[in-house]
Every structure is written in structure tokens, then in C-alpha cells.
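Peer 1: Give me a 3D structure for the following:
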Amino acid sequence: MPVITEVDEDVKLRVGPKGDGPDAAAEVVKDDVSEETSKGSRAMKIDGSGDDDDDDSDMPPLESFDAADDESSADKATKKKEKKIVIEDEEPQKEVDEDGWLDVLGSGELKKKVIKPGLGKDSRPQRCNWVVLNVKGTLEDGTVFEEHKDWRIILGDMETVCGLDITLALMEKGEIAEIVVPARLGYGDQGKEPDVLPKAKLHFYVELLDTYPAKDESDLPFQERLSIGDAKRERGNFWYSRGDYSNAAHCYRRALDFLDDMGLNLSESPADLQLLLDTRLKVYNNLTATQMKMKAYDAALKSVDFVLKVQPNNVKALYRKGKILADQGNYSEAVSVLKKALKLEPDTKIIQQELSRLMWHKEREDRVERAMYKRMFGGSNSSDAQESSKGSRFSKIRNWTLVVGSAVVAAAAVGVAAYRHLGAI
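Peer 2: Got it, this is the predicted structure:
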């Protein structure tokens, strides 16, 4: 971060190296300042160090030093308006030790040493650029575990270990460097069979042959898009198998960028187009599984629905959708989805087991719901209460009908008896 010094009137700040070190210091130049005006002047000065980040948020608060305590607020405001600040910045250099090692992250673990200089900073690759490399990876005892010639990868796409991916951005075109990668930024606690043991420190000898911006995926030839997309799918599978779900998800998303059918020439053969679609559906299925591992259920549901939109009878997708819905607490819909999957593959035990588990959860949920209705309606659930109410109304109507009918019959009997009696007279 450059150092900023603020003074009144005309001021020029030049930010440059301090001594032989990497820190930046501010030099303040002020012309024609007389002794008569020096008493009334006010300066504010901040000293800082030359960090890589030139964000002003890390600067300490400004400290003001007033020459006179009784100076009026109006005078201070007037002088503040007269201040002019000019900053000439230079990018600070990262510190290299006496043996030529650059501490990339500042922790002393990830290090880089230039063996042959490159063409300058302007030739460094940017994220998402293609880089062409010669790479040799060795263990501390010199065992070679990895070697590539004219290896073409996209920077930032996790096509190599994290430590190497980070450090490549600091290399220049034509540069040859040795890079030391700690285990946590390499193959970690698992290692990589057959040569890389768990927690192994790695050494890479890298030559950056070329770097250039990547074309838009839709501008690439069909076969190249298919090849790159499938390679990224396989790389995603590699990270998934290691339990690194974040990197796996990143690789799967990048694979989909290349396997998208936007911009495709429909004159491609139907077999090729079908191959592209099938590969894309594989990626979506794998992305769904990864998002489930990350408990990103909403995203996983969108991914699996894309598969089912194209292949509604894809059993693997139906099974995963059922699992997602269950994890979201939607047991009714989950049971319905798994029943469809089981109908398609009735002998698949994992679907049978999951369906049995969800049926038990659904029944328990239904019992809880019935008990809640029972408490709400005073000892009976809603349907029972409604039936009871209907029965009570019917019973009352029936009783009144019987009373009225009895009265009518009695009146008729009295009338008949009277008629007979009068006839006899």
C-alpha cells in the first residue's frame, strides 16, 4: 500500500523504494514555505509498508496535528480545501531471501525459486488463460512421480495441485523455476498412489513455454469442446474420490461450460450430438452427488431436475432426487419419486432400503399429524369431528320427524273414531 502524506497548499507525493528493501516510503516536497507561514500550517502524515494489496481499507486512521489550539474551524476548512494530493505509485516487490527463494503465501511453506528468468511481468498468465508447460514433479528423495511435456492446462481450473496452480500465476513466459509445495497444498493426508505418500512435500521443476487467453467455449470446434469437457469431468471425479467436494464441483461446472449446446453447429452428426448430451448428463449427475455431499440441496435439486427433464426414467437421478427431497423433509414427494425408481428397477436393493426408511418416516409424520388434529378437536381428528357433527344433525332431524309423524297418526285415529261414533248415533 502506498504511503499517503497530506499537507496544505501544493504537495507532491512520490512513492518509491525505501533503501534497498521492498517497503515503500513517502517523500513530501514543498516549495517556497516561509517561516512566517509555517506556524499556521497543519500536516497530517501516515507511514505504511509496501504490501501487495493497494486497498485503502488497511490504512490506519488519519492523525491531525494542529499548530495552534485556538485556530478557528473556518480557517481549518479553508486550508483543507487548498490541499492537493498527487500519488505516484510503484508495485512493491515480493521479498526474496538470500538464497533466491520467494515466500509465495508468507507462511514459509509454498516457495518459488527462479532458475532462468522469463520475459517480464507483462508476460505472466492470468486466471483462465491457457498455459503450456514442461513439468517434472519429484519427492524429497528425488523420486519422479509426475512428468509432462508441452502440457496444456487452464490456469485456475484445478487441473493440478493447488500449490502449483497458485504459483504458476507468478511465473513469466520463458521462465524456469523450482517450486516447493507443502502437503496441504499438494496431495494432502491421502497422498497419491503409487509414489506419493501421505503428507509428502513436493518439488516441481516447471518451464512456462507459453500463455494465451482462452477462447470462448462456443467458438471452439466441436471435438475440442467435447474432449476438454470430458477431461474436466474426469478431473472432477478425481477430486470427488478424494473427498474434496469444492474442487470437484468447480471442475464439473467448468465441464458444463464446454459441454453446453449453445452455439453448436447442428450439422454435426446425430451420434456426436448424442455423445455430447450423454456426457453432459453424466456431469449433471455427478454435480448433483457433489452438491448433496456439500448439503447444497437447492442447487442439487436444480441439477438433478435437468437430468430428469431430458431422461425422466433415469433411475440414478430419481434415486438422488428422492434422497434430496427426504433431506429437505419432504417425505411424501420423496416416497413417490422412489416408488417410480423402484418400479423401473425392482431388484435394486439400495432403492428398496431407502424407500423402506422413508416410508417409516412418513408413517411417523402422519401419526404426529393425526395426534395434533386430535388435540385440536378435543379427542377426535378433523374428519371424525365432521362425521360426528353430521350424525348429530341427522339424529335431531330424525327424532323430530318421528314426533311429528306420531302426532299426525294419533290425530287421524281420533278423527276416525269420532266419525264412527257419530254414524252410530
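Peer 1: only C-alpha atoms for contact and neighbour calcs from this point on.
Peer 2: OK.
Peer 1: so is Ser267 in a helix, a strand, or just coil?
Peer 2: Classification of Ser267 by DSSP: H, G, I helix; E, B strand; the rest coil places it in coil.
Peer 1: this one next, for a side-by-side:
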Amino acid sequence: MHTGYDDLNELMKTSQDLAFTIELLQVESASEYEHESWQLTEAEKLDSIPTLKDEGNTLYRTGNIQGALEKYRTALGYLEQLMLKEKPNDEEWTRLNQMKLPILLNFSQCKLDEKDYYAVIEHTSSVLSYEPDNIKALFRRGKAHMNVWNIEEAKSDFDKVAALDSTLLASVNSLLKQLSERVKEKDEETKNRMKGKLF
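Peer 2: Have a look, this model is predicted:
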């Protein structure tokens, strides 16, 4: 048999014992390293969710958006896995879903900071399907709609926020003013581009 490598060909002709040298760099106990998802029991996944959320919050506060997203994504993944084992709308499923919603809101805030507006709309809409009056979800979704030029949807979300929490009226009015100015600028820009053009 010819392998294309002389040293390997020689080794194949006359079998020889192989000797390996293994260097142990570090020994870690089970509690010292992060387990892969598939290694965790359902109870371990459930127990780790509040910790993952807290770690994500800490990372977010320090400006580490990517790190926070990763923690929230892991927590959401665990919750999804656990929810799949339950019958939708049963007591345990509902309890897990209640744990999921605040993490989904935090995840959405990170996505808003990253300017991933369509992801924000998707995730906040998911929260709003269970909690239609969730002010944070409405406010974040309104901002996302505003940035992707869904003008009517943005106005609708901001109007709901103002109706639900009058302390946010100044913020909502400021955003609505910005939205109105942006629409005006866009209309003016379109008007100038169309000037002198006949169809």
C-alpha cells in the first residue's frame, strides 16, 4: 500500500508500537467549568436561568451588549427546551413563559441597541401577545417601528404607551415629534427629487 508519504509507508510495512506523551495542563472539577447544554439536567437548566439573566443584566450595564445577548440567548434556549416538554398553557408551561418574557424584553433592548430593529419588533410582539399592555415592549417596539419607517405602527405603540403611563408622556411626545420631523424631511426630499419630472 502506498500512502504518498515515505515515513507513513515505512510505518505501514512494519507495524510498530506507538508511544504518546500527554501533558496535563489543568484539572477542573465539575463545578469549575461551564457545562454544555446537553450535559445539564432539566433541574440544572431551570436553576441556571435566573443566574444567566443576572449575568446578562450585569454585562448590559457595563456596556457589553454581545456578552449580555449571549447570556439572554442561552437562558431563552433553556426555557424553550423546558417549555417543549410541557403542554402549552398548562400551569408549568405558563410559569416558564412568565420567566421567559422579562428575558425576552432584555434581549430586545440589546437588539435595539444594536439597531436590529426587525428582531426587536419580532420579540416585543411575542411579549405583547401575552401581555398586551406591557409598556416596555410597546415602547421598544414603537422605537423599532420608527426606525424602519413603519410610521402608523410606531404612532400606535407610542399612543398606547402614553395612555398606559402618563409619566412617559414627555418621552413619547419627544419621539412623536422626532418621527413627525423625519417624515417631513423625507417628504421634502422626495418632493425635491420629483421636481421637474413628469410621468
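Peer 1: longest helix of the first structure?
Peer 2: helix 382-424 (DSSP state H).
Peer 1: so what does that helix touch, helix or strand wise?
Peer 2: On a contact count with 3 or more Cα pairs under 8 Å, 6 or more residues apart in numbering; DSSP states H and E, helix 382-424 of the first structure meets no helix or strand.
Peer 1: how far does that helix sit from the chain's center?
Peer 2: Centre-to-centre, helix 382-424 of the first structure and its host chain are 77 Å apart (Cα atoms, centre = their mean, to the nearest Å).
Peer 1: And stretch 20-31 of the second structure, by the same measure?
Peer 2: Chain-centre distance of stretch 20-31 of the second structure: 35 Å, with Cα atoms, centre = their mean.
Peer 1: Tell me the buried residues in that stretch?
Peer 2: Within stretch 20-31 of the second structure, no residue counts as buried by 16 or more other Cα atoms under 10 Å.
Peer 1: in the second structure, which spans are strands?
Peer 2: Here the second structure has no strands by DSSP state E.
Peer 1: what about the aligned residue in the first structure for Lys53 of the second structure, neighbour count?
Peer 2: Correspondence of Lys53 of the second structure to the first structure, assessed by TM-score structural alignment: Arg233. Summarising burial for Arg233 of the first structure: neighbours were counted as other Cα atoms under 10 Å, giving 27.
Peer 1: Same check on the one 3 residues further on?
Peer 2: The number of residues packed near Gly236 of the first structure is 29, by other Cα under 10 Å.
Peer 1: Contacts only, for the residue lying closest to it once chain neighbours are set aside.
Peer 2: Nearest residue to Gly236 of the first structure, sequence neighbours excluded (Cα to Cα, 6 or more residues apart in numbering): Ala248, at 4.2 Å. By Cα atoms under 8 Å, 6 or more residues apart in numbering, the residues touching Ala248 of the first structure are 235-240, 287, 290.
Peer 1: distance of Met146 of the second structure from Trp38 of the second structure?
Peer 2: Remark: distance between Met146 of the second structure and Trp38 of the second structure (Cα to Cα, to the nearest Å) = 40 Å.
Peer 1: what's the answer for Asn192 of the second structure, then?
Peer 2: In this view, Asn192 of the second structure and Trp38 of the second structure are 59 Å apart by Cα to Cα.
Peer 1: Which one's more surrounded, these two?
Peer 2: Comparing Asn192 of the second structure with Trp38 by neighbour count (other Cα under 10 Å), the higher total belongs to Asn192, at 11 against 8.
Peer 1: Spit out the contact partners of that one.
Peer 2: Counting by Cα under 8 Å, 6+ apart, Asn192 of the second structure makes contact with nothing.
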